[in-house]
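1. sequence? don't have it. structure:
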């Protein structure tokens, strides 16, 4: 009986999807046909499941797996992957993990007001409050202290400590200079801007 029910259920779902597509084809050709996606935004793993604060935002195409904690006003953007499968990942209040960034491969701690740029990779590392990791930068088994900047494309090697208020860049990343007052203000502005932008996206998607 169970086998029959499953087969019938699958047939009914496929029939419904076919009718949905046919209905769109019969209507105005300018209508947008959205492809159905089976993407899992939040995926439990063993005894762990992602925890997302009510006022945080996770993009529909982002993926959170296992032991992941997203604090209030934080955002995880389109295509980003946060894997808490081999360690816990914590994303602090008001931080943003931008498009296609990857966090995981061990414990990862992202402080408050942090910006993780597009395509950046953070493995087994700590990124302290008010810092920024630039686009496509790689930080592995390292510590990025408060208010510092890892330049776009930089590769921070295991065991490295990026000092508070410093700018590091290159491959391998090295100290370049101290963060300027203007850059410090921009770090705060960037994080706050993403909090507002995430709210706008959340409202539009929910509409």
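-> Arrived safely. Bear in mind the structure is a predicted one, so any value in this text is a computation, not a measurement.

2. can we go C-alpha only for contacts and neighbour counts from here?
-> Will do.

3. and the gap between the residue nearest the centre of the chain and residue 44?
-> What sits nearest the mean C-alpha location of the chain, by Cα atoms, centre = their mean, is residue 76, with 3.3 Å. Distance of residue 76 to residue 44, given as Cα to Cα, to the nearest Å: 17 Å.

4. what's the spacing between the nearest residue to residue 57 once chain neighbours are set aside and residue 196?
-> Leaving out its chain neighbours, the residue that sits closest to residue 57 by Cα to Cα, 6 or more residues apart in numbering is residue 75, at 4.7 Å. To residue 196, residue 75 is 10 Å away according to Cα to Cα.

5. and the next element down the chain from the longest strand along the chain?
-> Of all the segments of type strand in the chain, defined by DSSP state E, the longest one is strand 81-91. Tracing the chain past strand 81-91, the next element assigned as helix or strand by DSSP states H and E is strand 96-97.

6. which residues does that next one contact?
-> The contact list for strand 96-97, computed with Cα atoms under 8 Å, 6 or more residues apart in numbering, reads 74-77, 80, 113-118, 191, 194-195.

7. switch to 7 Å and redo it
-> Residues from elsewhere that reach strand 96-97 (Cα atoms under 7 Å, 6 or more residues apart in numbering): 74-77, 114-117, 191, 194.

8. one more to weigh against that first structure:
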């Protein structure tokens, strides 16, 4: 059974239709939407701010998701710091690091990539495997960013964009088979 822990009175809220692998750790102010999946060895630690995961999103094995605190006090009172928002229909590849950023619906995050504080990956954009999106960067719609630090490589092809939806749906089906 997964480790699901409260922190300072904040209980994780997980849709009953989500799949959480046995070795995943979910802590504090975390919400996970329907048909989403958090795979083996993932840690989502909502201790110093909020983490939100939409519907039909897969967070693959070994991924770490965290947020950033508000130096002026408790984020629940000040509204400060940096939460992590992960939208709908997203694939986050194995061993990614997602920290205090925003991933818009229908984007794709490659394996072992890093998306840092206050960065935004727009809808239908892709961060390549191993890329590092540095703080405050914006990865625009329909673009592939790669490298360290990540930079624009090219525009995405239509078949790549179609794969994003396919990947999210395949992981939702796989998660459903694990739940049954």
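-> Arrived safely. Owing to the predicted nature of the structure, the values given are computational and were not obtained by experimental measurement.

9. enumerate the positions of the longest strand of structure 1 that are buried.
-> 81-85, 87-91 (16 or more other Cα atoms under 10 Å).

10. how close does the equivalent of residue 86 of structure 1 over in structure 2 get to residue 32 of structure 2?
-> Here residue 86 of structure 1 is matched to residue 48 in structure 2, going by TM-score structural alignment. Distance, residue 48 of structure 2 to residue 32 of structure 2, by Cα to Cα: 17 Å.

11. quick one: stretch 169-186 of structure 1 aligns where in structure 2?
-> With TM-score structural alignment as the criterion, stretch 169-186 of structure 1 aligns to 146-163.

12. distance between that stretch and the chain's centre?
-> Relative to its chain's centre, stretch 146-163 of structure 2 lies at 18 Å (Cα atoms, centre = their mean, to the nearest Å).

13. do the same with stretch 104-115 of structure 2
-> For stretch 104-115 of structure 2, the distance to the chain centre is 7 Å (Cα atoms, centre = their mean).

14. could you say what helices and strands the longest strand of structure 1 packs with?
-> strand 63-70, strand 102-104, strand 108-110 (3 or more Cα pairs under 7 Å, 6 or more residues apart in numbering; DSSP states H and E).

15. so which bit of structure 2 is the longest one matched to?
-> Think strand 63-70 of structure 1. By TM-score structural alignment, strand 63-70 of structure 1 lines up with residues 25-32 in structure 2.

16. average offset between that stretch and structure 1?
-> Compared with structure 1 after the fit, stretch 25-32 of structure 2 shows a mean deviation of 0.3 Å (mean Cα distance after the TM-score superposition for structure 1).

17. got the contact list for that stretch?
-> With Cα under 7 Å, 6+ apart, stretch 25-32 of structure 2 has contacts from 2-7, 10-15, 42-47, 49-54.

18. 6 Å instead, please
-> When contacts are defined by Cα atoms under 6 Å, 6 or more residues apart in numbering, stretch 25-32 of structure 2 is touched by residues 3-7, 10-14, 43-47, 50-53.

19. the longest helix along structure 2: how far from the chain's middle?
-> Longest helix in structure 2 by number of residues (criterion: DSSP state H): helix 158-179. Distance, stretch centre to chain centre, for helix 158-179 of structure 2: 15 Å (Cα atoms, centre = their mean).

20. now swap in stretch 84-91 of structure 1 and tell me
-> Counting by Cα atoms, centre = their mean, stretch 84-91 of structure 1 is centred 12 Å from the centre of its parent chain.

21. what's the angle between the longest strand of structure 1 and strand 63-70?
-> Interaxial angle, strand 81-91 of structure 1 versus strand 63-70 (axes from the mean of the first three to the mean of the last three Cα atoms, to 10 degrees): 0 degrees.

22. what is the mean deviation of strand 81-91 of structure 1 from its aligned residues in structure 2?
-> Strand 81-91 of structure 1 sits 0.5 Å off on average (mean Cα distance after the TM-score superposition for structure 1).

23. need the contact partners of that strand.
-> Strand 81-91 of structure 1 is contacted by residues 62-70, 102-110 when judged by Cα under 6 Å, 6+ apart.

24. trace residue 177 of structure 2 over to structure 1, please.
-> Here residue 177 of structure 2 is matched to residue 200 in structure 1, going by TM-score structural alignment.

25. next one: residue 123 of structure 2
-> Match for residue 123 of structure 2 (TM-score structural alignment): residue 146.

26. appreciated, that's everything.
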